[in-house]
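Undergrad: Just a sequence and a predicted model for now, questions to come.
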Amino acid sequence: MDFVFMLQVKAVATRSNESIREIEQEKSSLMLQLANYNKTRPTVKTPLSGYEKQKLMSLEEALKPVNHLIEDLPRQIAEAKRNCTMPKDGLTEDESASIMIYTMEWGETSLHKRLNVALRSKDNNKIKPWFPYLKLFMTALQKLP
């Protein structure tokens, strides 16, 4: 009886050791997959991909491609710039005005409403004309504390 009991204990211990080895191997495999995840993940191109490659330009130049979408845009640009002379936050006048004009409200053709419609569409053809403005706007936002 002691012999049978010892065989059973040995069998349980052997199975336990095998299970532990299998778990350790699985853990090692998962850790390796996790370590390689960022290396093997495919690059996803979003409709916004590429705006950051635009050159920085004045607010007037950045908004030229969307001028036809926004009622009274030249006057709105002038107003934003009037309110953003000599910014004290380290931004240029154009960068500061790009934030100001985004926050201005003048009805259904307000810049922020038109931009958000384009962004929500996820249609690259509707978003691409906004790239110069997005470059200026995002550059300004990144400079803020």
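TA: Everything's here; your move.
Undergrad: going forward, measure contacts between C-alpha atoms and count neighbours the same way
TA: Noted.
Undergrad: mind listing the helices for this protein?
TA: If you assign secondary structure with DSSP state H, the helices in the chain sit at 2-40, 59-63, 73-82, 93-103, 111-121, 124-127, 131-143.
Undergrad: List the buried residues for the fourth one?
TA: Under the neighbour-count criterion of 16 or more other CA atoms under 10 Å, helix 93-103 has Glu93, Asp94, Glu95, Ser96, Ala97, Ser98, Ile99, Met100, Ile101 buried.
Undergrad: Contacts only, for the residue nearest the centre of the chain.
TA: Nearest to the mean C-alpha position of the chain, by CA atoms, centre = their mean, lies Leu48 at 8.4 Å. The contact partners of Leu48, by CA atoms under 8 Å, 6 or more residues apart in numbering, come to Asn124, Ile127, Lys128, Phe131.
Undergrad: for Lys135, same thing?
TA: With contact set as CA under 8 Å, 6+ apart, Lys135 has these partners: Tyr51, Glu52, Lys53, Gln54, Lys55, Leu56.
Undergrad: cutoff 6 Å now
TA: For Lys135, the set of contacting residues under the criterion of CA atoms under 6 Å, 6 or more residues apart in numbering consists of Tyr51, Glu52.
Undergrad: Next up, a structure to set beside the first:
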Amino acid sequence: MAAKYADIDEQQHTQRFSDIADEPCKMLLPIEGFANKPLVTLEEAVEPIIEYVPDVQRRVYFAKERCREVPLEKLSIDEAASITLYSMEWEPKKECLYYVLNQTLRSENREKLKP
């Protein structure tokens, strides 16, 4: 019985990290305009996506709290929390940051990606 659940977890893991079927079959324009932008707090960084990722502000709080519990050597709390936030998964999966961001990155409409 435990193997049954392990298979489900492995399947979810595989789907999450190998969603190659969703990749566009053609080259998209590069994303430009980010190199000259100043670094901001994670709270400020998620402001433009609040309408696309429900409850993202609360999840930022949890990500930052989680990162405060572990020693950080080379990353700021905001940097570590941004990685944590990206890798967090919740239901429905289509509202997770990684899902929304990846779908947007695959879109031909590059306007959605402008800073």
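TA: Arrived safely. Worth saying up front: this structure is predicted, and the values here are computed from it rather than measured.
Undergrad: ranking the helices of structure 1 by burial, who's on top?
TA: Neighbour counts (mean count of other CA atoms under 10 Å) averaged over each of these peak at helix 93-103, with a mean of 22.
Undergrad: Output the residue interval of structure 2 matched by that one.
TA: When structure 2 is aligned by TM-score structural alignment, the counterpart of helix 93-103 of structure 1 is residues 77-87.
Undergrad: can you list contacts of that stretch?
TA: Around stretch 77-87 of structure 2, the neighbours that count as contacts under CA under 6 Å, 6+ apart are Leu42, Ala63, Lys64, Leu97, Tyr98.
Undergrad: quick one: it to structure 1 mean distance?
TA: Taken against structure 1, stretch 77-87 of structure 2 registers an average deviation of 0.4 Å after superposition, with mean CA distance after the TM-score superposition for structure 1.
Undergrad: what's the nearest residue to Val60 of structure 2 if we skip its chain neighbours?
TA: Beyond its immediate neighbours in the sequence, the residue positioned closest to Val60 of structure 2 (CA to CA, 6 or more residues apart in numbering) is Leu85, lying 6.4 Å away.
Undergrad: Relative to Glu32 of structure 2, how far out is that neighbour?
TA: Leu85 of structure 2 sits at a distance of 23 Å from Glu32 of structure 2 (criterion: CA to CA, to the nearest Å).
Undergrad: same thing with Arg58 of structure 2?
TA: Computed with CA to CA, the distance linking Arg58 of structure 2 and Glu32 of structure 2 is 29 Å.
Undergrad: Same check on Asp7 of structure 2?
TA: Plainly put, Asp7 of structure 2 is 40 Å away from Glu32 of structure 2 if you go by CA to CA.
Undergrad: and what of Met88 of structure 2?
TA: Counting by CA to CA, the separation of Met88 of structure 2 from Glu32 of structure 2 is 26 Å.
Undergrad: Tell me which of these two has more neighbours.
TA: Set side by side, Met88 of structure 2 and Glu32 show unequal neighbour counts under other CA atoms under 10 Å, the larger going to Met88 at 14 against 11.
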